[in-house]
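[1] Have a look at this fold, sequence not included:
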């Protein structure tokens, strides 16, 4: 576009001297509203930038008129400026104003219409590059009615539709309805064109499968709201044929050009400068270089239960792609959700509770043991003791037995071991939670990378589509042959394949994140951008990043993080718990040689009923007896079992001590490795961003020169691929740094965003002290003898 600006600006510079005095431009607006003020300011700015002598083209506010969105008032305003001797040129900065002027045909003074929609349906056909209407220049929309209808029917294959058009436009162009119906009939669609009143009221033809909505910017805001509210109640897919209303207001799909309004104003500014330089208004270009993008509101599609084909979704820009509405997820929320919902974390917590029950079970041995017995006995009647009356032939008796261990080294040791092992389970659970948080944050960042790279792929594909259109224009102008067109078609096919793979990567990334967060696997939701300035990250503290480039302070930083990691490492805590349990077991095994088990026991028995031989000397029926005592037991010889157990426990202690030293060394190596990675990655972020910016500038320059015929397709393709690669590099470098930062926090045993305000202040204070003081945090070394 800027190439065109320079080309037309140069032409105007040659013609501009014909102006002997300043040229006054009058403006007619539909309404003096905010939109008009923005359009007027943008147009004036563009003209001043393009005009060789800006002071020669003036836009006096006294030469402005408002049509009030009324045909008669608008026509009168245009007529008044056409006859005003102080007005040299007219700009119609309103949709209705442009419609009124186009309905009149040739005009007395040069008139520029930036926003002309559906000129084909209005019977207005350009002549060559210009309008062919004396003293009239307009800027066409980016797509024709037939092309738009074809695109929309790929989303919903309707065969009958209603087209809603501003009633005032139908009054100006009564043949519009017949032309639209005729073009629709060519595609097999029965179309009924119906008016929309100034208050937004309308009706839809019975049996319509869709609604085509013409440009409605001429309606007041309240009327547009009333119109869209009514269309929602119709529960029909609505497709926009103009810029307003568009996707986001209840429309299912539209054809969108980025910055279209500004670009059309820029095209009009070029034409104004050319006309001011002596060019004929009817010969100035009516088209502007643009590549429209199909936009689909997936929230509307879901509400209407419409599922567009995959090939259409692959080409379109999707709004509200996720069915999950609400606040976007940020990094901290992802971590917190993982801790609450991850199934591994939940299972681990249940395992910790199981361990607590194991402790209670082991402790129960040291508490009183009370048991009850109920016994029924029957002996053979010819038993000598039964016949003699010593034993009852039949008896029913019960007993209560009590046992209390007074001292047992083995039982005490088992309890101490279980308590130590429980500390290990808690430490392992904390380690599991850290691992899940690392997985969640990494998956969150990787999903960000995937979605960003997909956006870059889509933008690259759109640029190639624009380059294809430019190549066709170059062929039409005789600047090149069809080989450029074929090459771009081939490149677009390759880019489309890459974009499809990128879409699959996004789906996989979301599904991985959803699995970790234990969310429905198909959920799609917005992700909040993560920056190095995020206050949830200690890295955002300005004092830290500055230290990474200093060798001495960097070594202090290493020592600080290693010392901090040693204090809170769940891995070390877990092995310490195992070591404590093993040492306690070893002490118990050594004491087994001389430490007896001492227990108190007692028993109460009662005979409820018995049958003895007649004439027995005594009967125990209804007798109650008791006994109590203390037992002391000490095994004297177990065939070497005690010495084997002691030796095994001793070896276990030594094994765990060696294991702890290894883990300590590995922890230091991991933390230091993480910091080395971050030190290299941090400056790479700025370098990658600089490389991406330079590559994009290079691409724009090469593209402009390609449009002028000064560079080849190969040059442009190399520049575009370099820009694409640089953009990928900038994204990957930044997110790779954040992933590495999450790894450092995982290895360090804590994540920044889980610190409360006091803990954070204390951590940063200790960090700054460590960076400023030599050997403030010496790394703890351990040896094993």
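    Thanks, I have the structure now. Given the structure is predicted, the values throughout are model-derived calculations rather than measurements.
[2] going forward, measure contacts between C-alpha atoms and count neighbours the same way
    Noted.
[3] so where do the helices sit in the stretch 1-150 of the chain?
    Ranges of helices within the stretch 1-150 of the chain are 2-15, 34-50, 71-83, 95-104, 145-155, based on DSSP state H, counting those that start in this stretch.
[4] So which residues of the stretch 451-600 of the chain form strands?
    In the stretch 451-600 of the chain, the segments counted as strands under DSSP state E, counting those that start in this stretch are 597-611.
[5] what ranges do the helices span in it?
    If DSSP H, counting those that start in this stretch is used as the criterion, the helices of the stretch 451-600 of the chain fall at 483-517, 542-545, 551-568, 570-591.
[6] Which among the ones you listed is found nearest to residue 186?
    If you check each of these against residue 186 by C-alpha to C-alpha, helix 483-517 wins as the nearest, at 28.1 Å.
[7] picking that back up, taking the helices of the stretch 451-600 of the chain together, which one is wrapped up most tightly?
    Greatest average neighbour count among the helices of the stretch 451-600 of the chain goes to helix 570-591 (a mean of 22), per mean count of other C-alpha atoms under 10 Å.
[8] Can you tell me what sits against that helix?
    The contact list for helix 570-591, computed with C-alpha atoms under 8 Å, 6 or more residues apart in numbering, reads 409-410, 413-414, 416-418, 420-428, 430-431, 566, 642, 645-646, 649-650, 652-653, 656-657, 659-660, 663-664, 749.
[9] ok so, going back, tell me which of the helices of the stretch 1-150 of the chain sits most buried.
    Comparing those on average neighbours per residue, with mean count of other C-alpha under 10 Å, the densest one is helix 95-104 at a mean of 22.
[10] here comes the other one, which I'd like you to weigh against the first:
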């Protein structure tokens, strides 16, 4: 029975779900009133529909019928007639004002006449005060009215414009329709600019580009206060005409900078964010939230964009602060001869290092020193010629008055412990020189990797600081909107202006650090110090890194494995560390010299010596006699020598050698201890930074979300500037930490490899595989031995 009830219940549930899926969604028709005959900007309708589809597709069927789109003639009166027509149309549920003129008409309609009979959105309100927009607790407070404050910060725009180029008389281009509808707005723009000590003149504009260009007389720069309703090709024609006239231009949108205008502070994201806010407001209205309670403030995302091609054509030279802060478009093609990755940087550094070349010369010289020491044990052949002139009274048959002899002498050491010890000690010292070369190679590898990773870190810091500056500019504009609508006073604006100055300095400092880091990479690679090169991001799974192999994760997966891994790395590192090999060679050399010093008391030196002498010429007194023994004589002798007393020098040499051996042994013990500590400390640091990668990413995501919430609350007047500053600083720190987390780990990994005296980025694949097999075997063996002591920590 229970089973039958369960089956019936499941059938009813399935039928219910099917019925719900078949239920038609309510159709919502939205009417639009446009300012004038110009169509909506390219793609706006499609973008808004996409935003609405994401938000409302499951509950509503939202439509924008073309016959519900009313085009005005650029006047508030015509826009009001369009609004009333849509209000009378029973099929229309929501009305959108598609432009600043239509938005002004909505505000007038809300204050006068019969009010708003349907939910209405005015998305482009330029000035709350001048347009007398109602405001109550961050919303309109008027039935069926939702508007969005979308102002232009003229003061900030002109200040930035003057940082790019100096000018005295500014032409302010305004949409003629907005100028006619809101003449007070044009006057306010002029007053703001004049407060900055700049002369300004209003230039009303229509869609006629040629007519607009002809009005550009008596000005030395152009500021576009409004986004003119021009297609992209007309914007390019306008930009080209301004360049031909030598007039720098400040555009109202970053896209127009790409089309030839000089500079803009407006972000490419502004339109998308505005459309998203409109879509969110529509969703809220459809879900029953009153339009009068929807927030009116929309924060812009300012970003300084500069057209590098226009800069060159106008022969401008912006300051360093501008160039480091700006996003450059249409940059000149700069030929970059080389592009570096982490691996290629290391290999090039090893190939080109002057320090390594110098150390190699030392190794070569040491090889010659070994041969020189060994030469004492090999045959020594000496040729000599002797010419003697005597007083004639001394001439004799044995030695004529004038006599010349030639001799050849051969000496062979049969046994000399001193010579053999010198040779063997020099051979050990040569092994130390080769270890010093290997140690220096590891130092060069670490220096190259650190320089490259620090460059990537500096590039990331520069990007984060630029983003922070963009965010600070946006918050400054938001503060001015808050001041405009009465939420805050001028103190907040001044605080954000101070923050902008600080942020700009941080961008300049970050740019300088990036340049210094690039110079260091070039120095390590023995390249011209300021030569340019491309970089490639370094990640955890790059070829050559230990983390590229999934077996690495097992080594640090838990406390037990990590303890065994540290033990393995310490043993492995101490067994092959070039520092220990070098000092072991020195100890072996001193021990051999100590042995020789002890044997010098009783062990003689044996040498075989042969001599062949031939008379070449004889003259004068005594020459009439044949030389004794004939013209040629020879001798062979065996010599054994043992110094019996040297003033105590032998005992002193033996004592000195003994103390030097003990000194080196103590130094080795201390060095081994330091190396072991270095290995374990490096592993702990690498383990922590590896674990911190995902944690820092989580923190960055959470901080970014918190910043969005705080920004929204700040815009609505709920939170103070201190709350926003704290959130922004926390987000910056979290983003920097997340961006640098991978680099921190890679730097720690380089320190691990340096501490154990190996570089797996520079090693062949087969060597890395052997190392992984040894490490895996060690961990497997460790699991069969003693467990970790209680209380041991990572």
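    Structure's in. What do you need? What you see is a predicted model, and the numbers here were worked out from it, not measured in a lab.
[11] Out of the helices of the stretch 1-150 of the first structure, flag the one nearest residue 549 of the first structure.
    Shortest separation from residue 549 of the first structure across the helices of the stretch 1-150 of the first structure is recorded for helix 2-15, at 41.7 Å, computed as C-alpha to C-alpha.
[12] Packing partners of the closest one?
    helix 260-276, helix 641-708 (3 or more C-alpha pairs under 8 Å, 6 or more residues apart in numbering; DSSP states H and E).
[13] Give me the contact list for the shortest one.
    The set of residues external to helix 260-276 of the first structure that reach it, using C-alpha under 8 Å, 6+ apart, is 5, 8-9, 11-12, 15-16, 19, 23, 39, 42-44, 46-47, 50-51, 57, 110, 112-115, 137-139, 281, 284-285, 288.
[14] Then stretch 455-467 of the first structure?
    Residues from elsewhere that reach stretch 455-467 of the first structure (C-alpha under 8 Å, 6+ apart): 290-291, 488, 491-492, 495-496, 498-499, 502, 724, 727-728.
[15] Could you say which helix or strand holds residue 195 of the first structure?
    According to DSSP states H and E, residue 195 of the first structure maps onto strand 190-196.
[16] buried residues in whichever helix or strand comes after that strand?
    Downstream of strand 190-196 of the first structure, the next assigned helix or strand under DSSP H and E is strand 210-213. Of the residues in strand 210-213 of the first structure, those with enough neighbours to count as buried (16 or more other C-alpha atoms under 10 Å) are 210-213.
[17] What of stretch 762-769 of the first structure?
    Counting neighbours by 16+ other C-alpha under 10 Å, one finds that the buried residues in stretch 762-769 of the first structure are 763-764, 767-768.
[18] Look up the average distance of it to its aligned counterpart in the second structure.
    When the second structure is superposed, stretch 762-769 of the first structure averages 1.8 Å from its matched positions, counting by mean C-alpha distance after the TM-score superposition for the first structure.
[19] That stretch maps to which residues in the second structure?
    Mapping stretch 762-769 of the first structure onto the second structure (TM-score structural alignment) gives residues 770-777.
[20] what do we get in the first structure for residue 471 of the second structure?
    When the first structure is aligned by TM-score structural alignment, residue 471 of the second structure is paired with residue 463.
[21] same check, this time on residue 731 of the second structure
    Residue mapping for residue 731 of the second structure onto the first structure gives residue 723, with TM-score structural alignment as the criterion.
[22] Could you do residue 14 of the second structure as well?
    Under TM-score structural alignment, residue 14 of the second structure pairs with no residue in the first structure.
[23] Show me the strands in the stretch 301-450 of the second structure, by range?
    Using DSSP E, counting those that start in this stretch, the strands found in the stretch 301-450 of the second structure span residues 305-307, 327-329, 339-340, 380-389, 402-415.
[24] Next, the counterpart of residue 638 of the first structure in the second structure: secondary structure please.
    Taking TM-score structural alignment for the superposition, residue 638 of the first structure sits opposite residue 646 in the second structure. Assigned with DSSP: H, G, I helix; E, B strand; the rest coil, residue 646 of the second structure falls in the coil class.
[25] could the helices of the stretch 1-150 of the first structure be laid out in TSV, adding distance to residue 316 of the first structure?
    Rendered in TSV, the data for these read as follows (distance: least, C-alpha to C-alpha, whole Å):
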stretch	distance to residue 316 of the first structure
helix 2-15	27
helix 34-50	28
helix 71-83	37
helix 95-104	27
helix 145-155	10
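[26] Which of the ones you listed sits closest to residue 690 of the first structure?
    Going by C-alpha to C-alpha, the one of the helices of the stretch 1-150 of the first structure nearest residue 690 of the first structure is helix 2-15, 23.1 Å.
[27] Okay, angle between that closest one and helix 641-708 too, please.
    With axes from the mean of the first three to the mean of the last three C-alpha atoms, to 10 degrees applied, the angle from helix 2-15 of the first structure to helix 641-708 works out at 20 degrees.
[28] Now do helix 2-15 of the first structure: everything it contacts.
    By C-alpha under 8 Å, 6+ apart, the residues outside helix 2-15 of the first structure that reach it are 50-52, 270, 273-274, 276-279, 704, 707-708.
[29] Which of the buried residues of stretch 762-769 of the first structure fall in helices?
    Of the positions in those, 763-764, 767-768 sit in helices, assigned by DSSP state H.
[30] Now do the residue lying farthest from the centre of the first structure against residue 388 of the first structure, distance only.
    Among the C-alpha atoms of the first structure, the one most distant from their mean position (C-alpha atoms, centre = their mean) is that of residue 615, at 96.5 Å. Taking C-alpha to C-alpha, to the nearest Å as the criterion, residue 615 of the first structure is separated from residue 388 of the first structure by 9 Å.
[31] can you tell me which residues contact the residue nearest to the spatial centre of the first structure?
    Nearest to the centroid of the C-alpha atoms of the first structure, with distances taken as C-alpha atoms, centre = their mean, sits residue 527, at 2.7 Å. By C-alpha under 8 Å, 6+ apart, the residues touching residue 527 of the first structure are 328-330, 448.
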